[in-house]
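Novice: Okay, structure incoming, though there's no sequence with it:
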């Protein structure tokens, strides 16, 4: 009987391993998508702040340029 159960046990174990790998890959992709979105939002906020400071008459620091 144990000879008949071995292929089933191997199949179930590989099925669970595939499921864990799939969940891990989806979690990593989701994390990377969210971190890219946060960076884009930060760049947008930063560029908006620069636009506002220029509207208010602030001059960029150009002392390092020759």
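Specialist: Structure received. As the structure is a computational prediction, the values presented were derived from the model and not from experiment.
Novice: C-alpha only now, for contacts and for neighbours.
Specialist: Fine.
Novice: could you measure residue 45 against residue 26, distance?
Specialist: The gap separating residue 45 from residue 26 is 29 Å, by C-alpha to C-alpha, to the nearest Å.
Novice: Quick one: the helices in this protein, in order.
Specialist: 2-55 (DSSP state H).
Novice: dropping in the other structure now:
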């Protein structure tokens, strides 16, 4: 199965949007456990945006093969 890096970039951006909505929904909750889950998902979202997406863009532009 061959997956193009552009498809991966689209996948990570889509999941980033979904996780952002999910985390905001939980961060505004009255329950402390749900706020904790929202915070964890928010951190995962930030890692997705600032680590995985730039890595994919770097690989796209410089053609590094794994």
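Specialist: Arrived safely. Since the model is a prediction, treat every value here as computed from it, not as a measurement.
Novice: Overlay them and tell me the TM-score.
Specialist: Once the chains are laid over each other, their TM-score by TM-score structural alignment, normalised by the length of the first structure reads 0.39; 34 aligned residues with a C-alpha RMSD of 2.0 Å.
Novice: how about residue 27 of the second structure, what does it touch?
Specialist: 34-39 (C-alpha atoms under 8 Å, 6 or more residues apart in numbering).
Novice: Kindly provide the distance from it to residue 39 of the second structure.
Specialist: Distance of residue 27 of the second structure to residue 39 of the second structure, given as C-alpha to C-alpha: 7 Å.
Novice: Could you do residue 12 of the second structure as well?
Specialist: For residue 12 of the second structure relative to residue 39 of the second structure (C-alpha to C-alpha), the value is 19 Å.
Novice: What count of nearby residues applies to residue 50 of the first structure?
Specialist: 14 (other C-alpha atoms under 10 Å).
Novice: what do you get for the one 5 residues further on?
Specialist: Residue crowding around residue 55 of the first structure was assessed by other C-alpha under 10 Å; the count is 10.
Novice: What strand or helix carries residue 14 of the second structure?
Specialist: Secondary structure assignment for residue 14 of the second structure, by DSSP states H and E: helix 5-27.
Novice: Next, the buried residues of that helix.
Specialist: 9, 12-13, 16, 19-20, 22-23, 26-27 (16 or more other C-alpha atoms under 10 Å).
Novice: which one among the residues you listed gets closest to residue 47 of the second structure?
Specialist: residue 16 (9.4 Å; C-alpha to C-alpha).
Novice: shouldn't that closest one be in contact with residue 43?
Specialist: No. Taking contacts as C-alpha atoms under 8 Å, residue 16 of the second structure lies outside contact range of residue 43: 10.9 Å.
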